[in-house]
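Peer 1: Got a predicted structure plus its sequence, pasted below:
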Amino acid sequence: MKSISLKFVLVLLAVFMLQFNHASAASAKSTLNVGETLAKGQMLSSPSGRFNLVMQNDGNLVLYRDAGIPMWDTNTDGDVFRYYDTFLGREFQRYPEALTLLPNTLRVTDPSKGIVFWTADVKGWSNAHYKGNVPAGLIGDSLVVQDDGNVVLYATGKGPVWASNTGGY
């Protein structure tokens, strides 16, 4: 009787775990909107779940494909900003903590002090993409992790503003 009960419990546990994993993948967020942040340990996933943009605990923002192959990153792992507070008479250190999306600005920052460690070159990318004829009012407001492996900052109703240029998978 004990072996039947144990088997039943193990089967129920396995079914529960399958449902939990499926629900997690189905509810993963693929878009970051203006005013939102992606904090350490959080990620955006493509709708298929194949691509993940992860704000790592080391401060680096990394795009992974196929469960762990890095494709692109901000190279902010290990970055540190040191400053000396003359009033307190000691040095402080700040680290990259989050990806923040502001209107037309995508950056890795320490939100508590506003220190910027990486900024997407929105102007340069847009000029190259639109061959110098950037549409008027092109303001990025939505960052999307796409199923082709590209991470794109879009201006709603107008088109792309910046991309990681990692599409094609």
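Peer 2: Structure received. Numbering: from 1, shown residues only.

Peer 1: okay, CA-based contacts and neighbour counts for the rest of this
Peer 2: Noted.

Peer 1: Let's see the distance spanning stretch 81-93 from one end to the other.
Peer 2: Its first and final residues considered, stretch 81-93 spans 6 Å by Cα to Cα, to the nearest Å.

Peer 1: Then stretch 82-97?
Peer 2: Termini of stretch 82-97 sit 15 Å apart (Cα to Cα).

Peer 1: what do you get for stretch 139-151?
Peer 2: 16 Å.

Peer 1: who's in contact with it?
Peer 2: Contacts to stretch 139-151, defined as Cα atoms under 8 Å, 6 or more residues apart in numbering, come from residues 30-34, 44-53, 65, 101-105, 152-156, 160-169.

Peer 1: Generate a PyMOL selection restricted to the buried subset of the residues you listed.
Peer 2: To isolate the buried ones among these in PyMOL, judged by 16 or more other Cα atoms under 10 Å, type:
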select buried, resi 30+31+32+33+34+44+45+46+47+49+50+51+52+53+65+101+102+104+105+152+153+154+155+160+161+162+163+164
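
Peer 1: Comparison target below:
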Amino acid sequence: MMGRVPYAIRRHNRAMISATAGKCGGAGSSGDVSFYCHPDMHISVFIHESAHSADRGTSATQVWRSAVQNDECVPDPYGNSNFADNFAQVAVLWTHLVGQRQHNNLGGGQFSCMRNQLEQISKALAAWRIQAPRNTLQPGQQLEQDEALTSPNGAYRLVLQTDGNLVLYVSDNTVPANSLWTTGSFRRGPHRFEVQPDGNLVIYDGSNQASWASNTRRQNADRGRLALQDDGNLVFYDNNNQPIWATNTCCFIAPRQ
């Protein structure tokens, strides 16, 4: 079950202890160690306990506490226990919203009463960090803002940032020093990056206007694919597996920061 917890949430969990049922109550954590007393616990319990390790002091900041105090609700009564448990419960909800691709509008009106908390968790746990990794897009598929492609070896990330810029990074430390390529497309969002059926790669802004395009339409790529490769190159292949567009970023191996 722990393997279903997104890596970005469980990465700081140094140990997981399985205790005999009846010898302890429920589940808990201490520092970066979590323990579980029953074999049939829901995945949300594992996410919650792992989120305590992913917290790294965020719930103790004034920014987080102000977000909680300025909102009208928390995810559930347990979220009222303390700020640390509140952070963990919001992380559980955020993981669900990302999995359902409802993260772009922070869950919409259903969760508007906790919008400030969701805005802060989106900064602490970017959606692309907790999504299931993928390295290709086919015609008709898209990246929404704060989503990414990840090379199979995990060394490179193509991130559609919330500012509308599509950036290829070496490493998951998404700082300017690690960027290899960028579209420079800054517009008002929400944004989306589409691999269109006509073979064109296009970024659309919040007004549905194109802010960047590859200009590769009508090149026999309606069944092609855009792939982020292990060598760091982002390549668009046509129906015959021939490259028709690329970022030409091959072989930049080492992160700069």
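Peer 2: Great, that's in hand. Keep in mind that what you see is a predicted model, and the values were worked out from it rather than measured.

Peer 1: about what we covered before: point out the ones among the contacts of stretch 139-151 of structure 1 that are inside strands.
Peer 2: Residues from these lying in strands, with DSSP state E as the criterion: 31-33, 44-45, 51-53, 65, 101-102, 105, 152-155, 160-163.

Peer 1: do you know how far Ile47 of structure 2 is from Leu180 of structure 2?
Peer 2: Noted for Ile47 of structure 2: a distance of 33 Å to Leu180 of structure 2, by Cα to Cα.

Peer 1: With Leu234 of structure 2 instead?
Peer 2: Shown here: Leu234 of structure 2 relative to Leu180 of structure 2, a distance of 11 Å by Cα to Cα.

Peer 1: Quick check on those two: which one has the bigger neighbour count.
Peer 2: Neighbour count, other Cα atoms under 10 Å: between Leu234 of structure 2 and Leu180, Leu234 has more, with 26 against 20.

Peer 1: aligned partner of that one in structure 1?
Peer 2: Under the alignment (TM-score structural alignment), Leu234 of structure 2 maps onto Val151 of structure 1.

Peer 1: Leaving out sequence neighbours, find the closest residue to that match.
Peer 2: In space, and not counting its chain neighbours, Val151 of structure 1 is closest to Val145: 4.6 Å by Cα to Cα, 6 or more residues apart in numbering.

Peer 1: Can you show me the strands along structure 1?
Peer 2: 31-33, 37-39, 43-45, 51-55, 61-65, 69-73, 81-85, 90-94, 98-102, 105-110, 115-119, 142-145, 151-155, 159-163.

Peer 1: what angle separates the last one from strand 105-110?
Peer 2: Using axes from the mean of the first three to the mean of the last three Cα atoms, to 10 degrees, the inter-axis angle of strand 159-163 of structure 1 relative to strand 105-110 is 40 degrees.

Peer 1: what packs against strand 159-163 of structure 1?
Peer 2: Packed against strand 159-163 of structure 1, as judged by 3 or more Cα pairs under 8 Å, 6 or more residues apart in numbering; DSSP states H and E, are the following elements: helix 122-129, strand 151-155.

Peer 1: Could you export those to TSV, including columns for distance to Tyr84 of structure 1?
Peer 2: Output for those, formatted as TSV (distance: least, Cα to Cα, whole Å):
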stretch	distance to Tyr84 of structure 1
helix 122-129	32
strand 151-155	36
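
Peer 1: Tell me which of those sits nearest to Leu138 of structure 1.
Peer 2: Ranking these by proximity to Leu138 of structure 1 (Cα to Cα) places strand 151-155 first, at 5.8 Å.

Peer 1: isn't Trp64 of structure 2 right up against Gln120?
Peer 2: Yes - contact criterion Cα atoms under 8 Å: Trp64 of structure 2 and Gln120 qualify, at 6.9 Å.

Peer 1: Neighbour count for the two, which is higher?
Peer 2: Taking neighbours as other Cα under 10 Å, Trp64 of structure 2 and Gln120 compare with Trp64 leading, 22 against 19.

Peer 1: list the contacts for the most centrally placed residue in structure 1?
Peer 2: Residue closest to the average C-alpha location in structure 1 (Cα atoms, centre = their mean): Leu53, at 4.1 Å. Going by Cα under 8 Å, 6+ apart, Leu53 of structure 1 touches 43-45, 61-64, 145.

Peer 1: which one of those sits closest to Phe92 of structure 1?
Peer 2: Looking at the contacts of Leu53 of structure 1 and their distance to Phe92 of structure 1, the nearest is Leu61, at 23.1 Å (Cα to Cα).

Peer 1: Need the counterpart of the closest one in structure 2.
Peer 2: Under the alignment (TM-score structural alignment), Leu61 of structure 1 pairs with Leu166 of structure 2.
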